[in-house]
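Q: here's a sequence, model it:
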Amino acid sequence: MKINNDNNSPRSFDDEQALSAVFRLLSHHRRRVTVQYLATQNDPTSVTDVVDQIALLEDEQTDTYKFQIWMSLVHIHLPLLAEAAVIKFDPDRETVELDAQAKSMRSHLGLVAAD
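A: Next up, the predicted model:
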């Protein structure tokens, strides 16, 4: 089944599903910030560094709030991104880094509305 996009070039249904999956993964601002931040890092990064970056952007620096961010990352957002092969997440070392799918996903970050 072919679907036409705005510029009238055909795309397959599978392409549309893949694009939808990317947008679902990027639908939460913490996942977008995580991918954007990791794109600036050359080595595995601590989850704490990602938490600090998110807390800074969310303008809330209390320890309690940072712990809430950490919990949401470790239990929800990072596993979702890792399952999609966007990041490598080592829960034992509490480190993350971009993975193979990240390059294609990063091109869509500009299309997702910023908070």
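Q: going forward, measure contacts between C-alpha atoms and count neighbours the same way
A: Noted.
Q: mind listing the helices for the protein?
A: Per DSSP state H, the chain carries helices over the ranges 13-25, 29-38, 47-57, 63-72, 78-83, 102-106.
Q: residue 65: what's it in contact with?
A: When the contact criterion is C-alpha atoms under 8 Å, 6 or more residues apart in numbering, the partners of residue 65 are residue 55.
Q: 6 Å - rerun?
A: The neighbours of residue 65, taking C-alpha atoms under 6 Å, 6 or more residues apart in numbering as the test, come to nothing; the list is empty.
Q: ok, back up a step: closest one to residue 114 among the helices of the chain?
A: Each of the helices of the chain was scored for nearness to residue 114 using C-alpha to C-alpha, and the closest is helix 29-38 (7.4 Å).
Q: so which bits of that closest one are buried?
A: 29, 30, 31, 32, 33, 34, 35, 37, 38 (16 or more other C-alpha atoms under 10 Å).
Q: against residue 88, how distant is the first one?
A: Just to be clear, that refers to residue 29. When distances are taken as C-alpha to C-alpha, to the nearest Å, residue 29 and residue 88 turn out to be 19 Å apart.
Q: another one to check against the first:
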Amino acid sequence: MGQRASGELQADTDADAGDSADEALHKDEIFDLMSNHRRRYAIHYLKGADDPVPLAELAEQVAAWEHDKRVEEIASAERKTTYTSLQQTHLPRLDRAGVVDFEDGEVELEDRVERLDIYLDIVPANSISWGMYYLGLSAFAILVLAALWVDFLPTDGVPVLAYPAVLIAMFAVSAGYHAYVNHKYRFENLERPP
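A: This next block holds a predicted model:
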């Protein structure tokens, strides 16, 4: 009896582990999903929608972005090509991955799309890596603190805690600016998808 209960517990644990593994999107799958501009455009448009979007409406906007035109300027052939491609290839692929719900000619994002957000952020071309920036700022802080330790920096007329306070303020301002830039370049905050 004890062995049977232990076996049942193990089976339940294995089933739970299988469920969470099934729900996880692997990096390779995420990069594959995001490798096509039509899928990125569709996700971008759906992020701005509160309700399910008709496939025809989605296809019009994706075609407009593809051809760098307004929706009203899209030719029938351009609209049809995009519609067919979304219907037959891209939306079923996103639906199988659990990112969208594509049913009865309407498309809606699933909660699972939030797992893609980290891969959808845009890094401006002229920016330095935030990791390198913080590494440099940390090296500067270490130099200042070391200089204070060996009495190299003047402390006459300047409170000793002024230097660490300035360093902390530099980190706080940098972190605030970093948060602002990350928010500004979030995929869903851009007017047109990249």
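Q: can you add distance to residue 48 of the first structure and give the buried residues of helix 29-38 of the first structure back as TSV?
A: Formatted as TSV, the buried residues of helix 29-38 of the first structure follow (distance: C-alpha to C-alpha, whole Å):
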residue	distance to residue 48 of the first structure
29	17
30	13
31	15
32	16
33	14
34	11
35	15
37	12
38	12
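Q: most widely separated two among those residues?
A: Using C-alpha to C-alpha, the two most remote members of the buried residues of helix 29-38 of the first structure are 29 and 38, lying 14.0 Å apart.
Q: the helices of the first structure: which one's closest to residue 93 of the first structure?
A: Shortest separation from residue 93 of the first structure across these is recorded for helix 47-57, at 9.0 Å, computed as C-alpha to C-alpha.
Q: in the second structure, what stretch matches the closest one?
A: Under the alignment (TM-score structural alignment), helix 47-57 of the first structure falls on residues 55-65 in the second structure.
Q: how far apart are the matching stretch and its match in the first structure?
A: Comparison of stretch 55-65 of the second structure with the first structure after fitting gives an average deviation of 1.0 Å (mean C-alpha distance after the TM-score superposition for the first structure).
Q: out of the helices of the first structure, flag the one nearest residue 112 of the first structure.
A: From the helices of the first structure, taking C-alpha to C-alpha, the stretch that ends up closest is helix 13-25, at 7.3 Å.
Q: in the first structure, what residues pair with stretch 79-88 of the second structure?
A: The alignment of stretch 79-88 of the second structure onto the first structure (TM-score structural alignment) covers residues 66-75.
Q: and the contacts of that stretch?
A: With C-alpha under 6 Å, 6+ apart as the criterion, stretch 66-75 of the first structure contacts residue 51.
Q: if we go by neighbour counts, what in it is buried?
A: Within stretch 66-75 of the first structure, the residues scored as buried using 16+ other C-alpha under 10 Å are 66, 69, 70, 73, 74.
Q: how far off centre is it?
A: Stretch 66-75 of the first structure has its C-alpha centroid displaced from the chain centroid by 14 Å (C-alpha atoms, centre = their mean, to the nearest Å).
Q: distance of residue 106 of the first structure from residue 88 of the first structure?
A: When distance is defined by C-alpha to C-alpha, residue 106 of the first structure is 15 Å away from residue 88 of the first structure.
Q: next one: residue 18 of the first structure
A: Counting by C-alpha to C-alpha, the gap from residue 18 of the first structure to residue 88 of the first structure is 20 Å.
Q: compare those two (neighbour count), which wins?
A: residue 88 (19 against 12; other C-alpha atoms under 10 Å).
Q: so what's the counterpart of that one in the second structure up against?
A: The alignment partner of residue 88 of the first structure in the second structure, by TM-score structural alignment, is residue 101. Residues touching residue 101 of the second structure, when contacts are defined by C-alpha under 6 Å, 6+ apart, comprise 95, 107, 108.
Q: can I get the residues you listed in CSV with distance to residue 59 of the second structure and neighbour count?
A: Written out in CSV, the entries for the contacts of residue 101 of the second structure read as follows (distance: C-alpha to C-alpha, whole Å; neighbours: other C-alpha atoms under 10 Å):
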residue, distance to residue 59 of the second structure, neighbour count
95, 16, 17
107, 11, 21
108, 14, 21
